[in-house]
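> the following comprises the amino acid sequence and a computationally predicted model.
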Amino acid sequence: MKKIIIMFSAVLMAVSISGCKKNENTAQEKLPTIGIAKLLAHPALNSVEKGIQDELTAKGIKVNYDLQNANADMNIATSIANKFKSDGVDVTVGIGTPMAIALLNTLQTTPIVFAAISDPVAAHLVPSKDKGGKNITGVSDAVDIESQINAFRSIVPFTRLGMIYTSSEDNSVVMHKVTKEVCDKLGIKLISQPITNINEIKQAAESLIGRVDAFYVVTDNNVCSSLNSITSTAAANNLPVFSADPSSSLQFGGVLYTAGADYYVIGRLAGQQIIDILNGKKTEDIPTRYMKGAKETQTIIDNDAANALGVTIPQDLISENTIFLENGKEVKK
């Protein structure tokens, strides 16, 4: 009998220890959840998403991810925001202006990090460039449009510049306004064609043929996701395309010269802000991060487009970070 009692006690102890280990493992596996939502899938926004994950991995930060895509539908964007709220995620990320706005409209206390937004102040996401919002901060992809256009004009001396932009996207409307002001200052006629969705881009590009000398693509989410609709139309009419979005230029090709923010770097920088928030830093104390220097920006030259147009890129527009494309693939200088 004594032997049976001893054996039973040993079994109970083993079960108890096993249960403790299971509870310990459960506690250890309780990781913070990062909800990442992008407006739609296209090269630039995908690069941001990857950069965020790579930054947290590189810093040894273990988290669970909830990755969402609004497919350029604001109803879906709002549903994603509500999902993040009901799930109680620890930090949310809005990639693209409309997505970030949807998160801010829904989440009053959950920290939000925005990414790939040209003017977060004009979009009413943060109060100023130097201060984060009550529960939001992030990384901008703003570029100096005047410097860009001057660079583009040193390659092809155009006087009429065509621009397609999404009239319902705050980011695009702001960039269109700034581009118009810059063109007026430089004596360039900006001929614009607003769109409301991706399906209108091809027709918009065709409507500008005969009226423009070159196309200018800004970081408009719809336009960048269907960049090939513009480049194919431009190529068929021997017109150059210039862009501020390196990621889509790399994917689709056909853009003569691209100069803009490196979206993968934007993701890495957003990842750093997420880590700061997880470590207890308030978003109000994290100002918007802007791109700085050559290492955070990217220039791309499509040799095929240059050869087809019979133009040579000035040497002062080529840096050690410049990427050259031929037949859609990167080549050495």
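Okay, I see it. Residues are numbered from 1 along each chain as shown.

> when you work out contacts or count neighbours from here on, use the C-alpha atoms and nothing else.
Fine.

> ranges for the strands of this structure?
33-38, 64-69, 91-95, 112-117, 136-140, 160-166, 189-195, 214-217, 241-243, 257-261, 297-302, 323-326, 329-331 (DSSP state E).

> among these, which comes closest to residue 278?
Closest approach to residue 278 among these is made by strand 91-95 (7.9 Å; CA to CA).

> report the angle between that closest one and strand 64-69.
Orientation of strand 91-95 against strand 64-69 (axes from the mean of the first three to the mean of the last three CA atoms, to 10 degrees) gives an angle of 30 degrees.

> in TSV: the strands of the chain, plus distance to residue 148 and mean neighbour count.
Shown next, in TSV, are these (distance: least, CA to CA, whole Å; neighbours: other CA atoms under 10 Å):
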stretch	distance to residue 148	mean neighbour count
strand 33-38	26	24
strand 64-69	31	15
strand 91-95	24	27
strand 112-117	18	29
strand 136-140	17	29
strand 160-166	13	22
strand 189-195	14	18
strand 214-217	10	24
strand 241-243	9	25
strand 257-261	7	26
strand 297-302	11	24
strand 323-326	17	19
strand 329-331	22	13
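
> can you redo those as a markdown table with distance to residue 23?
Shown next, in a markdown table, are those (distance: least, CA to CA, whole Å):
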| stretch | distance to residue 23 |
| --- | --- |
| strand 33-38 | 20 |
| strand 64-69 | 19 |
| strand 91-95 | 25 |
| strand 112-117 | 31 |
| strand 136-140 | 35 |
| strand 160-166 | 52 |
| strand 189-195 | 55 |
| strand 214-217 | 54 |
| strand 241-243 | 54 |
| strand 257-261 | 46 |
| strand 297-302 | 47 |
| strand 323-326 | 52 |
| strand 329-331 | 51 |
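
> got another, please set it beside the one above:
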Amino acid sequence: MTTRRQALALLAAAAAAPLASRAAEKYRLYMVTWRGMTDVEKGFKEYIARHNIPVEYIWRDANQDRAKLTEFSKEIAATKPDLIYTWGTSATLGITGPADAPNASLGSIPVVFALVAHPTGAKIVTALDKPGRDVTGVYHVATVAAQLEAMRAYRPFTKLGTLYNPAELNSVATINDLRAEAQRRGVTLLEEKFALGPDSRPLADGIEERVTRLKAAGAQWLYLGPDSYLFTQIERVAAAANKEKLLTFATTESALEGESKVLAGLVSRFYSIGEFAAFKAEQILVGKKKAHDIPIETLTRFQFVVRMGVAKAIDALPPITLFHYAEFRE
């Protein structure tokens, strides 16, 4: 005869069985990065670990080679992971396809992206609040209006220079926003583009000459947008600008790190972006929400970073008012 205590124990064991099964199974998460692991992925993985979400990672890096994204898509279609994570505009578009010509081989596999600067401008989705497809994620760039206001707080200007890759949708969309905001403020926007090779890929030819032309035309700031190729050349670009004593402004955290001598920027923390993307992955995997029902968002706070070593070197110290809220680094 089964006692009351034995019956309760059997019920408890039965209730725990699905959880144990899920823990044993693990969610399979296919990660696609564009140029290696970054603090974004660190934040993503550590969030997943802190919340005890059982995940098996399959990591693939494109090493900035779009051809590899086609190979990854085939592997995804064959292995059918529970979720796809993508880093940046190029990797995301290469896996998902644009909203008007989606990658059908993905089927219903949800995608969470991180570090896409302009999700609608890059045509990944048609709207941020309602993605309209099984793709959601986190963008990382403050509004152009906020960026220009930060620059003005440091040093007012009437002419703004920029250098960008015309072959990158993300960059073109950002420049379009920059043109509109500059016009609204009565600021003259001076544009230079990276040279393109026969295959329409950007070239590093003439970087210094382009920066010199911007300075000669009267640029008071050099705006460094969220441009993947620009980042690969950031040290040369910043060095050329500093030689001309042209103030530089970054829109992504990575441009303010390492050996690049960029003066200032309004940026989001890569680690925090990764955590936020992981939260959205949790909503899908654990909460069973559909990616198309999860809005695409960014962080609510950005850091105004100033590199004092650069400021001193080019004789462009910040005004005392910035000491109330900016973050100062050497």
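Nice, I can see it. The structure displayed is predicted, hence computed values, not measured ones.

> give me the TM-score for these two chains.
Overlay of the two chains. TM-score (TM-score structural alignment, normalised by the length of structure 2): 0.81; 295 aligned residues with a CA RMSD of 2.4 Å.

> relative to residue 288 of structure 1, which of the strands of structure 1 is closest?
Closest among the strands of structure 1, once you apply CA to CA, is strand 136-140, at 5.2 Å.

> average offset of that closest one relative to structure 2?
Using mean CA distance after the TM-score superposition for structure 1, strand 136-140 of structure 1 ends up 0.8 Å from its aligned counterpart in structure 2, as a mean over the superposed pairs.

> tell me which residue is most central in structure 2.
residue 115 (1.5 Å; CA atoms, centre = their mean).

> what sits against that one?
Applying CA atoms under 8 Å, 6 or more residues apart in numbering, we find residue 115 of structure 2 in contact with 87-89, 138-140, 273.

> check those and tell me the two furthest apart.
It's 89 and 273 that sit farthest apart of the contacts of residue 115 of structure 2, by CA to CA, at 14.6 Å.

> looking at those two, which is more packed in?
More neighbours surround residue 89 than the other of residue 89 of structure 2 and residue 273, with 28 against 25 (other CA atoms under 10 Å).

> which residue lines up with the more buried one in structure 1?
In structure 1, the residue paired with residue 89 of structure 2 according to TM-score structural alignment is residue 97.

> distance of the closest residue to that match other than its chain neighbours from residue 235 of structure 1?
The shortest distance from residue 97 of structure 1 to any non-neighbouring residue, by CA to CA, 6 or more residues apart in numbering, is to residue 117 (5.6 Å). Remark: distance between residue 117 of structure 1 and residue 235 of structure 1 (CA to CA, to the nearest Å) = 29 Å.

> need the longest helix for structure 2.
Looking across structure 2 with DSSP state H, the single longest helix is helix 4-25.

> between that one and strand 55-61, how many degrees?
10 degrees.

> how about the helices of the stretch 101-250 of structure 1, start to end?
For the stretch 101-250 of structure 1, applying DSSP state H, counting those that start in this stretch gives helices covering 145-155, 170-186, 201-208, 221-225, 227-236, 246-252.

> JSON lines for those, including distance to residue 71 of structure 1 and mean neighbour count?
Listed next are those as JSON lines, based on distance: least, CA to CA, whole Å; neighbours: other CA under 10 Å:
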{"stretch": "helix 145-155", "distance to residue 71 of structure 1": "28", "mean neighbour count": "17"}
{"stretch": "helix 170-186", "distance to residue 71 of structure 1": "17", "mean neighbour count": "18"}
{"stretch": "helix 201-208", "distance to residue 71 of structure 1": "16", "mean neighbour count": "18"}
{"stretch": "helix 221-225", "distance to residue 71 of structure 1": "10", "mean neighbour count": "26"}
{"stretch": "helix 227-236", "distance to residue 71 of structure 1": "17", "mean neighbour count": "20"}
{"stretch": "helix 246-252", "distance to residue 71 of structure 1": "17", "mean neighbour count": "23"}
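
> now these in a markdown table, with distance to residue 215 of structure 1?
What follows is the helices of the stretch 101-250 of structure 1, written out as a markdown table (distance: least, CA to CA, whole Å):
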| stretch | distance to residue 215 of structure 1 |
| --- | --- |
| helix 145-155 | 10 |
| helix 170-186 | 12 |
| helix 201-208 | 9 |
| helix 221-225 | 12 |
| helix 227-236 | 8 |
| helix 246-252 | 13 |
